[in-house]
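Colleague: Structure for the following, please:
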Amino acid sequence: MSTPLHLPIVKVTVLEDRALVERRADVTLPAGPHALSVEGLSPLAVDRSLQAQLTGGSVAQARLSRVAKEKAPESAPDKTQLRLRVESLEREHKQAQAEVERLHARLAVVETAREDVLRAIAEFTGHGQAKPESWHTQLETVRQAAATTDEALRQATRRAARTRQQWAEAQSVLAQGEQPEQRLVTSARLEVNHPTGGTVSLRVTYLVPCAVWRPAYRATLLPSEVGESVTLECEAVVWQRTEEDWKDVELLLSTARPTLGASPPRLVEDWLRLRDKSEQEKHSVEVALREEVLQNTGEGGARHTEELPGLDDGGEALTLRAPHAVTLPSDGAPHRVPLFQFTSPASSELVGAPEHSPLVHRVARFDNRGVGVLLAGPVELVRASGYVGRAQLKFTGVGERLKLGFGSEDALRILRREDTKQDTQRLTGRRIRTHQVKLFLSNTGARPEKVILEERMPVSEVEAVEVKLVQEQTRPAPAKVSEDGIVRFELAAPAGSQQELAFVYSVSSSSKVAGL
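Modeller: This is a model prediction of the structure:
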C-alpha cells in the first residue's frame, strides 16, 4: 500500500511550447523500501519525462498513474435550458392529468343525473303522472352534457398522453446529457529506498504541454535634463492550460528547444552540368533587379513578423528569471510577468521615408543597458502625451544600439513624385535611364523642425551596369550616401514653410545588358 503525498509546485521552467514543473518538499520515511504516491499531478504530464530524486536514498521506479473519477457536483449549479424544459413538461403533464380526472368526475355526475331522470320517469309513469315534454327536455340536456364532457375528456386524455411522452423523452435526453463529469486523477507512483529513514527531501519533475511564453516590451520616450531618455520595460507574457495552478512558484523562462532535431541533414546529389554558351548568350549579360533585406541585429533590424513570433535567441539558449514569486492560474489567458527595466540616454530625430509613407516619424536611438540581450518581440510605444502605437523590437545584444519609432508628427507632410527618362546613344548603343524624384516637404506647425529624409537608389554588382548620383541636378546636396544606396538628406523646416527637394540618379548599361 503506497503512502499518499502532496508535494507543492516550487519551480516552473517555461520553454517555447511546454513547461518543466518541479515539485519538492520534505517528507518523513521509515528505513528500507517504501511505496509513495505523489497526488495532484497534471493529467497532461508526459510519462517518459517523469524523474524523482531522494536525498540520501534511491528511487527504484517512478511512473505515472491515471484514474478516471467522477467530478464532485458544484454546490449550486445553474439550471440548464434542458432541465427547465423537463420541469415545464412535468407541470403541463400534471395539469393535463388533473383535467382528465376532473372530466371523469363530471362525466360521473352527468351519468348520475341521467339515472335520476330515468328513475323519475319510471316512478311517475307507474303513478299515472306522465310528463313526456319535460322528460324529453331533461334527457336532451343530460345527453348534450354527456356528449360535451365525453369530447372534452377525449381531448384531455390525448393531451395528457402527448405531454407524458414529451416529458419522458426530455427526461431521457437529460439523463444522457447530464452524465456525471469524469476527471483524470493523476499521481506519481514511486518505489523508494532509504537506508536510515527520517526526514528527507523528495523532488519530482515532469514536462507538461499547453504552456508557452513570449517576451513583450514597453518603451517610454521622455525628455530629461541633458536631452532625452528611453525607459524600456521587459515583461514575459505567459499562457498555460496544464490543468494545474502554479501558486507562488519560482518562474524561469527559457529559449531552449528540446524537441529541435540535432542530427545533421541528409546529403543528396547535386549535379552540375557544363554546356557551351550560345551565340546570343556570348553577346549579352543577363541582369535583374531584386529587393534585398539587410539581416542585422540591433538598429539594422532582423526579420519582421506580424504574427506571434518564435523565440529568437541568436542561436544560444538563454534563461530569464522572474524577480519574485509568481502565481499563474490554468485558464489559458495571457498573464504578464515583469522581468527587468532600464533607462538609457537617447537621441531622437524626425525621419521620413517618402517612398513608403508621406508621414514623418519621431525615431529615437539608444543603447541596450539591460542585464542581458533583448529578444525579438512586440513593444508598446509611449511618449509624454501617452500611448502612441506598437512596433516590433529586434534581437539586440548587450550594449548594442537600437532604434524605435515613436509615432508621426502631424504638422509635417511629404509629397513624392517620380519620373523616368531613357536615352540610347547611337554610336555605342549604351542605354542611360534617368530617375528624377521630387519631394515636397511642408511644415504646418508653429515651430521649426529639423527633418531627415531618406531615399534609395540601386546598387550595381556588375561592371556592365553603372549607377551614379547626378550631383548637379540633386538639390540640396545629400548629407550622406551609404554603400547600400541609402541617400540621406538633412533639411531645416521653418514654421509654416514648404520646400522642394530634387533627387536624381542614373542607371547606365551597355548594349550587351539584358533584363533591365
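Colleague: C-alpha from now on. contacts and neighbour counts both.
Modeller: Noted.
Colleague: Check which helices and strands the longest strand belonging to the chain sits against.
Modeller: Ranked by number of residues, the top strand in the chain under DSSP state E is strand 401-424. The elements that strand 401-424 packs onto, with contact taken as 3 or more C-alpha pairs under 8 Å, 6 or more residues apart in numbering; DSSP states H and E, are strand 359-367, strand 377-383, strand 386-393, strand 431-443.
Colleague: residues touching Gln499, list them.
Modeller: Counting by C-alpha atoms under 8 Å, 6 or more residues apart in numbering, Gln499 makes contact with 440-442, 493.
Colleague: so where do the helices sit in the stretch 1-150 of the chain?
Modeller: Using DSSP state H, counting those that start in this stretch, the helices of the stretch 1-150 of the chain run over 81-126, 132-177.
Colleague: Hmm, Leu184 and Val67 touching each other?
Modeller: Yes: taking contacts as C-alpha atoms under 8 Å, Val67 lies within contact range of Leu184: 5.5 Å.
Colleague: So for these two, which sits in the more crowded spot?
Modeller: Leu184 (17 against 11; other C-alpha atoms under 10 Å).
Colleague: what's near enough to touch that one?
Modeller: 43, 66-69.
Colleague: Which one (most neighbours) among those residues?
Modeller: Pro43 (20 neighbours).
Colleague: follow-up on the earlier one: report the buried residues of the longest strand of the chain.
Modeller: By 16 or more other C-alpha atoms under 10 Å, the buried positions in strand 401-424 come out as 401-408, 411-414, 416.
Colleague: And for stretch 94-112?
Modeller: 96-97, 99-100, 103-104, 106-107, 110-111.
Colleague: one more, for comparison:
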Amino acid sequence: MKMIYLTLCLLVGNTIVAQTNADLRITSKPKDVTLYLSGAQITATASGSLKEGMQSILFTGLPAGIDQNSVQVKSNTNVLIYSVDFQVNYLQPQDNKAYKLLEDSLKIYTAQTDRLQIQVLALTEEITMLQENRSIGGANSGVSVAELTKMAEFVRTRMNDTGLKKLETEDKVERINERIRLIQQQMNVLRSASATPSGEVLVQLSAPLAGPVNFELSYYTGNCGWSPLYDIRVKEVGAPASITAKANVFQNTGQDWKNVDITLCTGNPSIGNTQPSLYPWTLYLTDPNEIRRPMMKSKALRYEDAPESTGAPSAMDAAGSRSMAENVIVDNSTATNALFRINTPFTILSSGKENFVEIQKYSVPASYSYFSIPKLDRDAFLVAKISDWQNSELLPGDANVYFENNYIGKSWFNTQLTGDTLTLALGRDNQIKIERKLVKDFNEKNLTGSMKKLTRTFEITVKNTRKSEITIELEDQIPLSSNEAISIEVLERSNAVYDAETGKLSWKLKLKPGEHQKLTMSYSVRYPKKFIVSGL
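Modeller: Have a look, this model is predicted:
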C-alpha cells in the first residue's frame, strides 16, 4: 500500500513539475475550424517572446479531448522544435471568466446586504427604545395635556417613519438575497464546468536568437460536430422552391471558438477509412446431433488459441460477419467528401447548445400537383417535384417546410436519391374541395338461380377555389375477388386508369380557377345467395 501511495505521489509530482517548470506559458486562440460530422480539426495561433537557446513552452487552456497523435506545432522563425507532448491537466482547470464575473457580483451584493442588515438592526433598536420609554416625567410629577399630546404625536410619527423604513430596508435585503441565491446557483453550474480538466501541449525547442515568435498549433478533437438541416419555402403554387441548407453545429470541447473561420466537411474522420475486403463464403453440412459438443468446446477456447487481430477486416464463418478495421483519424477532405466554407467568422461557445449556420441557398424550379385519396381522406395534399436535382454534396436531413408563409411541418429531405427528381410534401390545401358520396347501393335479391348481385355507385366531386390552374391526381379502388364464386365487374370509371391486379383507379385532372368536375365509379358484385360477402 505504501508503494502504491509513493508511486501516486511521484506521478502527481511529475505532473506538477511538467506544468510549473515550463519557461513560458502561452494561451492559444482558435482561428480555423474544419468541422466534421463528428469531431473537428482546429488550427490555433499564439505568440510569445523566446530567450536564446534551449527552453520549454507550455500551451495551456486546450481541449482535454485532443488526439495526441494529431498535434502539430509550427513557428515563423528558425526555431528548432525537438518534441511535442500532449498532456491533460487535472490540477489547474481552464479559467472561467463568467464564473469570475459572478464571483465579483456576489461580493458586491453580499456587501450591500451587510450594510442593509446594519440599518435594519439600528431601526429595530430605535423602535425598541421608543416602546420602552413611554413614561413622561417622574412618577410624582404631573404632565400637562399639551405635553402629553406633543409627545404622543412625536412617538406616533417616529414609530411610523421608522417602521416603514425598516420594512423598505428588509424588502431590499430580501430582493438582494434572491439575487444572491440565483448567482450562487449559476456559480454552482459553472463550478462543475470549470472543474473539467484542460489540455496542454508541452514543446521543447531551441531558439537561435531571443525575440518574439508566432506559433501555429493544429490538432483534432472530439466533443463537437454538425448535422444537416433544411428550410424549404414555397411562396405560392407555380413559384420556384427556395431551399436553404443549414448546419446544426454544437461543440463542448472546453474551449470557446470566438470569431473563427469554419469549414464544414461531410466526412467523418473518426471512422475507419480502410476499404473492406470480401473473403470466401463457405457453406458446410452439419449433423444436428453433433451441434452441442462443438458448442461446449468453444466455450473453453484458450486465449492463445484466438486468432490475431491485424487491424484489417477479417472473415468469420457466419454469413456477412467480419471484424471492423481499427479507427484511424484521417483528414480525408477529398473528392469523397464535400467542403462548405462559411464566409463570415462565427462564434460558438463550448456549451453543447445548438448553433445554426447557413451554408447555402438554392432557388430551383418545381412542378406542383395535388394528390388525394377521397376514400381515406378528403383533403388534397400539395406535392412539389424538383427535377434535374443532382446535388450529391448535400446530406439527407430534416427539413422545415413552409408554404405561403405558413409553417407546414417537418419532412425528410432525401438528397441521395438515385433518380433526378425530388418529391416534397407541402401539406394539405383547404382551397381544393373534394367530396365523395355513395349515390347508388342496389342489391338484386330476386334473381333467378342461386346468385345475388350487388351494385354500388360513387360520385367524386373536385372543385378548385384557387386563383390559378391546378393539376390533381386522385385514386380510388374497385374491390378484388378472393374466390372464384365472387365475380366483380367495373361498370363506370370516368376514364380512370384501371389496374386490374390491384383494383386501383387513377385520375389526373387539370382544373381552372373556380372549375369543378365530377367523377363516377360504379361496380357490381355477383355471389352465391347462401353466402354473405364480407369486406364491402
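Colleague: just to revisit the earlier point, of all the helices of the stretch 1-150 of structure 1, which lies closest to Val285 of structure 1?
Modeller: Nearest to Val285 of structure 1, of all these, is helix 132-177, at 75.1 Å by C-alpha to C-alpha.
Colleague: Turn the contacts of Leu184 of structure 1 into a markdown table, including distance to Glu133 of structure 1.
Modeller: As requested, these are arranged in a markdown table below (distance: C-alpha to C-alpha, whole Å):
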| residue | distance to Glu133 of structure 1 |
| --- | --- |
| Pro43 | 89 |
| Arg66 | 89 |
| Val67 | 86 |
| Ala68 | 82 |
| Lys69 | 80 |
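Colleague: Widest-spaced pair of these?
Modeller: Longest span within the contacts of Leu184 of structure 1, C-alpha to C-alpha: Pro43 and Lys69, 12.4 Å.
Colleague: where do the contact lists of those two overlap?
Modeller: Joint contacts of Pro43 of structure 1 and Lys69 (C-alpha under 8 Å, 6+ apart) are 184-185.
Colleague: quick one: the closest residue to Cys224 of structure 2 other than its chain neighbours from Trp226 of structure 2, how far?
Modeller: In space, and not counting its chain neighbours, Cys224 of structure 2 is closest to Gln251: 4.0 Å by C-alpha to C-alpha, 6 or more residues apart in numbering. Separation of Gln251 of structure 2 from Trp226 of structure 2 (C-alpha to C-alpha, to the nearest Å) stands at 9 Å.
Colleague: Kindly report the same for Ala384 of structure 2.
Modeller: Using C-alpha to C-alpha, Ala384 of structure 2 is found at 28 Å from Trp226 of structure 2.
Colleague: ok, back up a step: between the contacts of Gln499 of structure 1, which sits nearest Val142 of structure 1?
Modeller: Nearest to Val142 of structure 1 among the contacts of Gln499 of structure 1, with distances taken as C-alpha to C-alpha, is Ser442, at 104.0 Å.
Colleague: number of nearby residues for the closest one?
Modeller: 19.
Colleague: Pull the contacting residues for the counterpart of it in structure 2.
Modeller: Matched by TM-score structural alignment, Ser442 of structure 1 corresponds to Val462 in structure 2. Shown in contact with Val462 of structure 2 (C-alpha under 8 Å, 6+ apart): 432-435, 516-518.
Colleague: cool, Met457 of structure 1 as well?
Modeller: 485-487, 505.
Colleague: residue farthest from the centroid of structure 2?
Modeller: Asn140 (86.9 Å; C-alpha atoms, centre = their mean).
Colleague: nearest spatial neighbour of Gln184 of structure 2, skipping sequence neighbours?
Modeller: Using C-alpha to C-alpha, 6+ apart, the nearest residue to Gln184 of structure 2 is Leu106, at 7.8 Å.
Colleague: The one you found: what's it in contact with?
Modeller: 180, 183-184.
Colleague: Tabulate those residues (TSV), appending distance to Asp476 of structure 2 and neighbour count.
Modeller: Below are these laid out as TSV (distance: C-alpha to C-alpha, whole Å; neighbours: other C-alpha atoms under 10 Å):
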residue	distance to Asp476 of structure 2	neighbour count
Ile180	68	20
Ile183	65	18
Gln184	66	16
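Colleague: got the contact list for the closest residue to Ala113 of structure 1 other than its chain neighbours?
Modeller: Leaving aside its chain neighbours, Ala113 of structure 1 sits nearest to Val142 (7.0 Å; criterion: C-alpha to C-alpha, 6+ apart). Shown in contact with Val142 of structure 1 (C-alpha under 8 Å, 6+ apart): 110, 113-114.
Colleague: Looking at these, spot the one nearest Ala325 of structure 1.
Modeller: Among the contacts of Val142 of structure 1, and counting by C-alpha to C-alpha, the member closest to Ala325 of structure 1 is Val110, at 84.3 Å.
Colleague: count of neighbours near the residue nearest to the closest one when sequence neighbours are not counted?
Modeller: Spatial nearest neighbour of Val110 of structure 1, excluding adjacent residues (C-alpha to C-alpha, 6+ apart): Ala146 at 6.0 Å. The tally of other residues near Ala146 of structure 1 (other C-alpha under 10 Å) stands at 20.
Colleague: Helices along the stretch 251-400 of structure 2, start to end?
Modeller: Using DSSP H, counting those that start in this stretch, helices in the stretch 251-400 of structure 2 cover 292-298.
Colleague: hmm, back to that, I'd like the helices of the stretch 1-150 of structure 1 as TSV, with distance to Gln280 of structure 1 appended.
Modeller: Output for the helices of the stretch 1-150 of structure 1, formatted as TSV (distance: least, C-alpha to C-alpha, whole Å):
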stretch	distance to Gln280 of structure 1
helix 81-126	81
helix 132-177	78
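Colleague: returning to what we had before: of the contacts of Val462 of structure 2, which stay in contact in structure 1?
Modeller: Checked against structure 1 using both residues aligned by TM-score structural alignment, their matches' C-alpha atoms under 8 Å, the contacts of Val462 of structure 2 keep these contacts: 432-434, 516-518.
Colleague: Sweet, I'm off.
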